[in-house]
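[1] need a 3D model of the sequence below.
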Amino acid sequence: MASLRRNKTDKNDSFKLALLGATQLSEIKNHCNKQSTSPYDSLRILSLRYRQLIKCRTRIINFLRSGLEITFPELNQIFKNAYAVLALQMFRMYCHPDFLVGLTLKEMTNRVYQAVNKRIHKDVIQNYCAQVWLTAKNSYPAVPADSLEVEIISEYCDEIENYNKEIAYIQNKLIKTAASLDNFKFISSIPGAGQLNSALLLGFAGDISRFDNYKQLNVFLGLDLNRYQSGKY
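    Sure, this is the predicted structure:
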């Protein structure tokens, strides 16, 4: 299937099998024995690692959101990105509405502002704190504030934070590895492409100059329509 689009028919199968012994046997042997030292190999490994980390982080985020549905469900609506710095800190400090009893909005804002090491503008923090502070008055959690679920939510936040650090490290390594490739410079110069997306594209597709046209690249990436016969005809 190396030179075919994903159009698997009995006719194409028969034709390629006939050519296999006549013209492609030596090519296959050479390909199997070839040891590549291309920078694309490292890029592919990093891209796979990046995808794995994203999946792992998403799994923990789903667990976290399930826990919040029990302790303080409104937080899931307020914070769309559960892996953001401010969201994680808010979950740690106020994942139960009872933690806000007797606390003024100003006091809450100052506490969160100090906790995030002033990396986020205070106006942004105050806006989110106001939303949490107001919704806490009418929230009805399914568990008390001393529930073990609160401790588990804090552990989820720590796990997500660790994934954030590792993902950021892999992102930087991906971009640095891809920066040495001419194709990366061309692709990342396209408006909207971005350096990370360009590096991931080259990591999964390899050297795109080996494709004769965009249709072959689409097929390789699985973006082309498939035709697959059972072999009964």
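[2] switch to C-alpha atoms for all contacts and neighbour counts from now on
    Will do.
[3] in the chain, which helix has the most residues?
    Using DSSP state H to define each element, the chain has its longest helix at helix 39-71.
[4] quick one: Gln131 and Met90, what's the gap?
    12 Å (CA to CA, to the nearest Å).
[5] more neighbours, those two?
    When neighbours are counted by other CA atoms under 10 Å, Met90 comes out ahead of the other of Gln131 and Met90, with 21 against 14.
[6] my read: that one touches Arg111, true?
    No - with contacts defined as CA atoms under 8 Å, Met90 does not count as touching Arg111, sitting 10.1 Å away.
[7] excluding its backbone neighbours, what's nearest the spatially most central residue of the chain?
    The residue lying closest to the centre of the chain (CA atoms, centre = their mean) is Ile54, at 3.7 Å. Nearest residue to Ile54, sequence neighbours excluded (CA to CA, 6 or more residues apart in numbering): Ile167, at 7.5 Å.
[8] so that neighbour sits against Gln52, correct?
    No - counting by CA under 8 Å, Ile167 sits too far from Gln52 to count as a contact (9.7 Å).
[9] out of these two, which sits in the busier spot?
    Ile167 (19 against 13).
[10] so that one: helix, strand or coil?
    helix (DSSP: H, G, I helix; E, B strand; the rest coil).
[11] about what we covered before: after the longest helix of the chain comes which helix or strand?
    Next helix or strand after helix 39-71 toward the C-terminus (DSSP states H and E): helix 74-78.
[12] the inter-axis angle of the helix or strand following that next one versus helix 39-71?
    Sequence-wise, the next helix or strand downstream of helix 74-78 (DSSP H and E) is helix 85-94. On the basis of axes from the mean of the first three to the mean of the last three CA atoms, to 10 degrees, helix 85-94 is oriented at 30 degrees to helix 39-71.
[13] could you also give me the structure for this second sequence? I'd like to compare it with the first:
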Amino acid sequence: MKNTQNQKISQIKFETLVVGIDIGKETHYARAFDYRGMELARLLKFSNTDQGFERLGQWMRDICKQQEKTGIIVGFEPTGHYWFTLGDHLKRQGHKLAIVNPFHVKRTKELDDNSPTKNDRKDPKTIAMLVKDGRYREVYIPDDIYQELREAVSERERLQEQLTSIYNRVVRWLDIRFPEFTTVFKDWRRNASLITLRSFPTPEKVMEMGVDKIVETWRKQMKRASLKRAERLVKVASRSVGRTSGKVASEVSLQNLLAEYDLYCQQYDKLEQLMQELLMQVPNADKLLDIKGVGLITAATFVGEVGDISRFQDPRQIQKLAGLNLVENSSGKHKGRTTISRRGRRRLRHSLFFSMIAILGKNQEFRLLHQRNLMRENNPLNKMQSIIALCGKLIRVFYAILIKGVDYSPEKMLGDMEQSIRVAA
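    Here you go, the predicted model:
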């Protein structure tokens, strides 16, 4: 990966055609420039269709022929998902792709006309100029298994959000209709509580059933049925302060929520199985699961978000990709606070952070490193700083395992303790 600005600028040569594209949902706008920033053709307006893409290709080929250009680099803003189809098409055509930061476009669009005007003619030029000056990052579109994993991780996140939403809505329903329910069942997602909600969800129906029928119903669908719990349920139902008006429609609403919950749980289980099958196809990825505290979701999210790890020369590049690199705000005698950049792949950053919290509860080596960070004499870290530093350590461990194919070694990790301390400092 060519990451420095000088290296990026060096790729823009006399024979390079720089194309800036303003991405839209249905229509895109393109302008073409040479390495000095001189425009070589009129603005092109093309549709987000096969015919539009062919028109763009012919337009670029004609310019290359007229201006004696042999290479093309295409730059655009990552405007949501609208660039995916065009990006895939240009990649298949063998063109080099570059993404510019929308914040940079916003800040530099006034250089030409000293006006904050934003339009479809102005933006493509601003994008192309940023690419010409090396202010871009290369587009990485994962191939095959990595794209499959990334899609699976994204879908899992969506299902998890749906399950969380349903959980909260059921809790709300219970707070309104049967607030005493939670004194008998701590979690409505457990087997006994689910059977209860499906069969006799309201205090009135609990009273109608009685203790014996409740126990009988439980025994039909579970191995152990607690008589004491049934008695307690009937007791709290007899004193319930839950709302009783509109109970017929509210019960229908609850049953619909429970049906949705069952459906999403089934989809979630199938997706986790798919993620495991996909992860096992990535070289050395199974070795990540040997680290105590690292589960399927953590490993799959890391591999899916990072993609082909061989494209990185140093694990610090992955740390920057996750937005976990340290940044400092200092000037003159003022020394600002050092924080993480938070610029990068949000899902990767969140996964590493929450995974580290789980790892600290199970993995002795990481706990020792955490304690060392907190208790060291020189520049001790607080808990949050230590967790961020250990996320960087976890990235280096993952990188070594995936690149070299080595097995996880607790001894090697503890021996590398000083490096973790220097990164956190």
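[14] before we move on, the earlier item: now for the residue nearest to Ile54 of the first structure: which residues touch it?
    Residues in contact with Ile167 of the first structure, defined by CA atoms under 8 Å, 6 or more residues apart in numbering, are Tyr50, Leu53, Ile54.
[15] how close does the counterpart of it in the second structure get to Arg346 of the second structure?
    Counting by TM-score structural alignment, Ile167 of the first structure corresponds to Tyr268 in the second structure. Distance, Tyr268 of the second structure to Arg346 of the second structure, using CA to CA: 22 Å.
[16] thinking again about what came up before, corresponding residue for the residue nearest to the centre of the first structure in the second structure?
    Looking across to the second structure (by TM-score structural alignment), Ile54 of the first structure lines up with Gln160.
[17] check which element follows the host helix or strand of Gln66 of the second structure along the chain.
    For Gln66 of the second structure, the element it lies in under DSSP H and E is helix 50-67. Counting by DSSP H and E, the next helix or strand C-terminal to helix 50-67 of the second structure is strand 71-76.
[18] and the very next helix or strand once past that following strand, which stretch of the first structure?
    Once the chain leaves strand 71-76 of the second structure, the next helix or strand it forms, by DSSP H and E, is helix 84-92. Against the first structure, there is no aligned range for helix 84-92 of the second structure (TM-score structural alignment).
[19] so what secondary structure elements neighbour helix 84-92 of the second structure?
    With contacts taken as 3 or more CA pairs under 8 Å, 6 or more residues apart in numbering; DSSP states H and E, helix 84-92 of the second structure sits against strand 96-99.
[20] buried residues in stretch 265-283 of the second structure, which are they?
    Cys265, Tyr268, Leu271, Glu272, Met275, Gln276, Leu278, Leu279, Val282 (16 or more other CA atoms under 10 Å).
[21] against Ile359 of the second structure, how distant is Met417 of the second structure?
    Met417 of the second structure is 17 Å from Ile359 of the second structure, by CA to CA.
[22] the two: which has the busier surroundings?
    Ile359 (20 against 17).
[23] I'd like the next helix or strand past the helix or strand encompassing the more buried one.
    Element membership for Ile359 of the second structure, per DSSP H and E: helix 346-360. With elements assigned by DSSP H and E, the helix or strand that comes after helix 346-360 of the second structure is helix 364-375.
[24] now that next one: how far from the chain's centre is it?
    27 Å (CA atoms, centre = their mean, to the nearest Å).
[25] tell me, it lands on which residues of the first structure?
    Going by TM-score structural alignment: helix 364-375 of the second structure matches no residues.
[26] angle of that helix against helix 346-360?
    In terms of direction (the same axes, to 10 degrees), helix 364-375 of the second structure departs from helix 346-360 by 100 degrees.
[27] packing partners for helix 364-375 of the second structure?
    Helix 364-375 of the second structure packs on helix 346-360, helix 383-404, helix 410-415, going by 3+ CA pairs under 8 Å, 6+ apart.
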